[in-house]
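>>> Got a predicted model here, sequence first, then my questions.
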Amino acid sequence: MKKLYYIPPLVLQTLIWIPTRLILIFFVGLKVNGMENLKGLKKGVIFASNHANALDPILLPASLPFLSKFMPMFYTSRENTFYKRLWMRIFFSSGLFFKAWGSYAVGIGIHNYEESLRSHIKILNDKHSLFIFPEGGITKDGNFKEAKGGVAFLSHKTNLPIVPVGINSTYKISWGKFFLRKRKITLNIGKPMYSKDIFDNKKEITVDDYKSGANKIMKKIKELYIKS
């Protein structure tokens, strides 16, 4: 990662914040609850949310105040081998736009959290914010999937808080429903969770602990989610 890797996402996300916010408020009546739960938090936060639509990644940055201390927002993404078509590989995972947006791929099949999440650990240690979807992908049936252990590992490794977020009404939202204003999207921000609470103050953490910790985080996300 380059030394000034955070500059492109900061510039891009700042430039599009106003039009994105206005578009979301007008077309989907974006409503944000729980902003008070972010008070007192310092830079370097892990935001964790359910994932039902490709629209989800832009909702959190657009929900935060303009020039928020939690910006720029960084993301986890799939490796480019996940995408079957060449243009999708170039654009989504290895493309300049995705890196400029702040998205870094998670190593798949490595079976080592520290190795597969190396870029994200650095991002958090540099006190930047990370938006992660613990389920590891978009739900195909509208139901929650089992959480991956990586989100709990990141909290333990960096000792940074996790803020659970529940996003509703994005499942199967089409362009037609979006522009015809057929959906109302609500984003609920929960109270921060800390590593000591996620792992019940355990000193020796195992892979199973990371998975159970991730499920505990996912449970909080479910509580914040309002099924449309």
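Ah, there it is.

>>> Every contact and neighbour count from this point should use C-alpha atoms.
Noted.

>>> quick one: the strands in the chain?
For the chain, applying DSSP state E gives strands covering 31-33, 46-49, 73-77, 103-105, 129-132, 162-168, 186-189.

>>> how far out from the middle of the chain is the third one?
It stands for strand 73-77. In terms of Cα atoms, centre = their mean, to the nearest Å, the centre of strand 73-77 is found 6 Å from the chain centre.

>>> go on, the fifth one?
For strand 129-132, the distance between its averaged C-alpha position and the chain's averaged C-alpha position is 5 Å (Cα atoms, centre = their mean).

>>> counting contacts, what elements does that strand pack onto?
In terms of contacts (3 or more Cα pairs under 8 Å, 6 or more residues apart in numbering; DSSP states H and E), strand 129-132 is packed against strand 46-49, strand 73-77, helix 118-125.

>>> Between these, which one is closest to residue 211.
Of all these, strand 46-49 sits nearest to residue 211, with 14.5 Å by Cα to Cα.

>>> second one coming, line it up with the first:
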Amino acid sequence: MSNRITLIAEALGNTGRDLINPGPYPNRELKPIHRNYWIAVFVNLFFKGYLGAEYIDAHNIPEKGPAIIAANHFSHLDGLIINAASIYAKRRAVVFLAAADVYNSNLMFRIMCDLVNCIPVKRDENDRAALLKTIRVLRQGGLFGIFPEGQRSRDGGIGEGKEGVAVIALATGFPVIPVGISGTFEALRRKTKIIKPAKVRLKFGPPLEFERERHPSPERVSWVKDHIMNEIKRLHSQALGGEKEKLAA
């Protein structure tokens, strides 16, 4: 854990001309905003017309500067709709990590990833290249999206968070925007290929601020992870209730 935090800290201080070898997925960090915007327009038309999507408190997405978007994970739709919401509300793309094994084996997932910004990551390895690409996105002032659970829910519940989101938050000191998602499990759950009608809501929380730490204790990392996950669960519960303070897709 401490090695990853040190790696991130060094990456943030690097002049960045050759941060990393791009590996098997080069140039996937930032696509032109105009392309992402038009993708978001069409995606939003679909989500509004078919799923009645609502984006609650989307004003919490920052207008500029780096931030980490952290959400619960029910479906392959999650990254797509968060990206669409961010571009629709603030004209800002969100770069997500995506499981490399699923990206390489699942055509639908690959198409969705290619529509937006994804960095494939090897889940069972310490993927240094993916980690440094993440830092490059943030250092360029971008929005980085992560699902702390590390995988889609199998039963529609929110699972245990992993330490990655806390490691990145503490190593960078950048704000975390928690997001609660409801409805995407019903729309496109595991092992299904057809998107079903379901009411989808995203509830964006206010930024969570954590002081940058180069050598946080394991207890500190665990506390930050739990704090972020508790906020995500709270927002998910509110999204289920459909609070009225929203921006409709």
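That came in fine, so what should we check first? Just so we're clear, the structure is a prediction, and the values are computed from it rather than from any experiment.

>>> coming back round to it: of all the helices and strands packed on strand 129-132 of structure 1, which one comes closest to residue 2 of structure 1?
Short answer: helix 118-125, nearest of these by Cα to Cα, at 10.8 Å.

>>> which strands and helices sit next to the closest one?
With contacts defined as 3+ Cα pairs under 8 Å, 6+ apart, the packing partners of helix 118-125 of structure 1 are strand 129-132, helix 150-158.

>>> still on that earlier bit, now render the helices and strands packed on strand 129-132 of structure 1 as JSON lines, adding distance to residue 25 of structure 1.
Formatted as JSON lines, those follow (distance: least, Cα to Cα, whole Å):
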{"stretch": "strand 46-49", "distance to residue 25 of structure 1": "20"}
{"stretch": "strand 73-77", "distance to residue 25 of structure 1": "20"}
{"stretch": "helix 118-125", "distance to residue 25 of structure 1": "30"}
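
>>> Go through those and name the closest to residue 155 of structure 1.
Closest to residue 155 of structure 1 of these is strand 46-49 (Cα to Cα; 7.5 Å).

>>> That closest one vs structure 2, average distance?
When structure 2 is overlaid, strand 46-49 of structure 1 sits 0.5 Å from its aligned residues on average, using mean Cα distance after the TM-score superposition for structure 1.

>>> Which residue is the nearest non-sequential neighbour of the counterpart of residue 147 of structure 1 in structure 2?
Structural alignment (TM-score structural alignment) places residue 147 of structure 1 against residue 161 in structure 2. Spatial nearest neighbour of residue 161 of structure 2, chain neighbours left out: residue 149 (4.3 Å); criterion: Cα to Cα, 6 or more residues apart in numbering.

>>> Quick one: map that neighbour onto structure 1.
In structure 1, residue 149 of structure 2 lands on residue 135 (TM-score structural alignment).

>>> Any idea how many residues pack against the closest residue to residue 98 of structure 1 other than its chain neighbours?
With sequence-adjacent residues excluded and distances taken as Cα to Cα, 6+ apart, residue 98 of structure 1 is closest to residue 92, at 5.9 Å. Using other Cα atoms under 10 Å, residue 92 of structure 1 has 21 neighbouring residues.

>>> What of residue 137 of structure 1?
Other residues near residue 137 of structure 1 come to 17 when the count uses other Cα under 10 Å.
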